[in-house]
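> One predicted model, sequence on top.
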Amino acid sequence: MGMGVSVREAIAKRAAEEIKDGMIINLGIGIPTLVANYIPADVNVMFHTENGVLGMGPAPLKGEEDANLCNAGGIPITVVPGASYFDSTLAFGITRRGLLDITILGAFEVSEKGDLANWIVPGKIVSGMGGAVDLAQKAKKVVVLMNHTDKHGNPKIVRECTLPLTAEKCVDLIITDMAVIEVTEQGLSLLEVEASYTVEDVMKATGAEFHVADLVK
């Protein structure tokens, strides 16, 4: 089952609630890029991209693209007032110093300990790991946005990742089409269930045990 536009948008909208005024943010490719559309106008944040921009703005209108301005995925961008440019060494320096408040990433698998596998599926063509390893290890908060199960219905939240890891014990929050799950020292904690599902549905679709929080929304 593919993910419809509205489902992707719903996940992105929920992720935007994690963003607070004044944050420096890095958004991964895929659903995470949609998060920018849902940040309230009165919340001022700076978007960081690994190729050297802090203060990335929305996508330009057609015909108004600047050939010199793109994000790490090569997609045309705009910049907001106060934006700055630097080389990728400094861009990675910002990440590695732990200066990013939040990074929002996609994933193939997340383990119950918060291990993240999101950069390669063996045998598939891959463009490289990009900044994923640094982002996952060093951002103050790591939020994963993904489908709860893969297209064959297999859980993507598992006891142990089978795919090569991006980073160990790095994920803080998982937001899927079915649920919002926090990774804690005591294990996974179910915080919210999407309206059309039950806690039992989430259990069936999850390949790891989780604690059900007292106030599941």
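Arrived safely.

> C-alpha only now, for contacts and for neighbours.
Noted.

> Report how many residues lie close to Asp101.
Asp101: 18 surrounding residues under other CA atoms under 10 Å.

> Surely it and Gly22 touch.
No: look at Asp101 against Gly22 with CA atoms under 8 Å: they stay out of range, at 9.2 Å.

> Quick check: buried residues in stretch 88-106?
91-92, 94-96, 98, 100-106 (16 or more other CA atoms under 10 Å).

> do stretch 74-82 as well
For stretch 74-82, a neighbour-count test (16+ other CA under 10 Å) marks Pro76, Ile77, Thr78, Val79 as buried.

> So in the protein, which helix runs the longest?
Across the chain, the longest stretch assigned as helix under DSSP state H is helix 5-16.

> Which stretches in the protein count as helices?
All helices of the chain, identified by DSSP H, fall at 5-16, 31-34, 88-96, 132-138, 199-205.

> what's the offset of the last one from the middle of its chain?
Computed by CA atoms, centre = their mean, to the nearest Å, the separation of helix 199-205 from the middle of its chain amounts to 22 Å.

> Stretch 59-70 now?
24 Å.

> Give me the contact list for that stretch.
Pro76, Ile77, Thr78 (CA atoms under 8 Å, 6 or more residues apart in numbering).

> Can you flag which of those belong to strands?
Applying DSSP state E to those, no entry is found in strands.

> Looking at those, which one is closest to Val143?
Val143 has its nearest neighbour among the contacts of stretch 59-70 in Ile77, at 22.8 Å by CA to CA.

> Just list the residues touching the closest one, thanks.
So Ile77 contacts Met56, Gly57, Pro58, Ala59, Pro60, Glu65, Asp66, Leu69, Cys70, Asn71 (CA under 8 Å, 6+ apart).

> this is the comparison structure:
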Amino acid sequence: MTAKLTNAQIAWRAAQDIADGAYVNLGIGFPEMVAKFQPPGREAIFHTENGILNFGEAPPAGKEDWDLINAGKKAVTLKPGAAFFHHADSFAMVRGSHLDVAILGAYEVAETGDLANWSTGPNGVPAVGGAMDLVHGAKRVAVITDHVTKDGRPKLMKRCSLPLTGVGCVTRVYTSLAVIDIDASRFVLREKLATISLDELQRLTGAELRIEGDLADLTVPEL
């Protein structure tokens, strides 16, 4: 298969679409990287389910304050104006549609916008956590993911085979090969790596890719 983007490059590309002043929740693990790549002149306000608003970058090694952690139990710093609140208040923010964007990882995404990002299998995420609330509470839901599984199977599919996190909730997917919108229950290809042909990209995708308007090259910096 052709060369693909690294996780950091996928996270960088997703960060470019976050508006200045947006309230953003990042899923545990890979999506947390998005916070590193805010474009110059823009500043998102990051929310974590365990009760912090406006946290900053991870502290240097050895300088962690373990009373300040995100939902993934990773140490964070605070920005001026940061706030603490009860776990219940945090979920009231989510369920009350006060978040502009949620960016999550995925095992599978369907062309209908359905998302599966947890599994009952032995090697999967064992519980859905707050993701079900996030995908239906945030105003926009995006996914960052490798385009295929470790054994080469498509992660973008006609229908999900794993337990669903949300139905019809995802609007854009940033993968290691492309940027794809979900519009009217269809995968609409917006950007792809110049090094991969449309035929190969389609072969690695489990549902039809449609092109509407101009198709741009997916370009990212070396990171």
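Right, received. Where do you want to start? None of these values were measured; they are calculated from a predicted model.

> just checking, Glu191 of structure 2 touches Gly213?
No: between Glu191 of structure 2 and Gly213 there is no contact, the gap being 11.1 Å when judged by CA under 8 Å.

> quick one: which of those two has more around it?
Higher neighbour count among Glu191 of structure 2 and Gly213: Glu191, with 19 against 9, using other CA under 10 Å.

> Skipping adjacent residues, who's closest to the residue mapped onto that one from structure 1 in space?
When structure 1 is aligned by TM-score structural alignment, the residue opposite Glu191 of structure 2 is Glu192. In space, and not counting its chain neighbours, Glu192 of structure 1 is closest to Lys217: 4.5 Å by CA to CA, 6 or more residues apart in numbering.

> Count the neighbours of that neighbour for me.
12.

> Show me the strands in structure 1, by range?
Here structure 1 has its strands, by DSSP E, at 24-27, 46-49, 53-56, 79-85, 102-105, 109-111, 116-117, 142-145, 157-158, 173-175, 179-184, 187-193, 210-212.

> can you put those in TSV and add distance to Ala136 of structure 1?
Listed next are the strands of structure 1 as TSV, based on distance: least, CA to CA, whole Å:
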stretch	distance to Ala136 of structure 1
strand 24-27	11
strand 46-49	14
strand 53-56	18
strand 79-85	23
strand 102-105	7
strand 109-111	12
strand 116-117	8
strand 142-145	6
strand 157-158	17
strand 173-175	12
strand 179-184	14
strand 187-193	18
strand 210-212	22
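
> Next one: Ala19 of structure 2 relative to Glu212 of structure 2, how far apart?
Distance, Ala19 of structure 2 to Glu212 of structure 2, by CA to CA, to the nearest Å: 24 Å.

> the more surrounded of the two?
Remark: of Ala19 of structure 2 and Glu212, Ala19 carries more neighbours, 16 against 8, as counted by other CA under 10 Å.

> residues contacting the more buried one?
Applying CA under 8 Å, 6+ apart to Ala19 of structure 2 gives the contacts Arg42, Glu43, Ala44.

> Flag every buried residue along stretch 111-123 of structure 2.
Result for stretch 111-123 of structure 2 [16+ other CA under 10 Å]: buried residues Glu111, Thr112, Gly113, Asp114, Leu115, Ala116, Asn117, Trp118, Ser119.

> Contacts for that stretch, please.
By CA under 8 Å, 6+ apart, the list of residues contacting stretch 111-123 of structure 2 from outside reads 105-109, 124-128, 156-160, 162-171, 182, 184-187, 207.

> and if you look at stretch 80-98 of structure 2?
Outside stretch 80-98 of structure 2, the residues touching it (CA under 8 Å, 6+ apart) are 23, 48-55, 99, 133-134, 136-139.

> For these, name the two members farthest from one another.
Phe55 and His136 (23.1 Å).

> So for these two, which residue has more residues nearby?
More crowded of Phe55 of structure 2 and His136, by other CA under 10 Å: Phe55, with 24 against 21.

> measure the more buried one to Ile45 of structure 2 for me?
According to CA to CA, Phe55 of structure 2 and Ile45 of structure 2 sit 8 Å apart.

> shared neighbours of the two, anything?
With CA under 8 Å, 6+ apart, Phe55 of structure 2 and Ile45 have no common neighbours.
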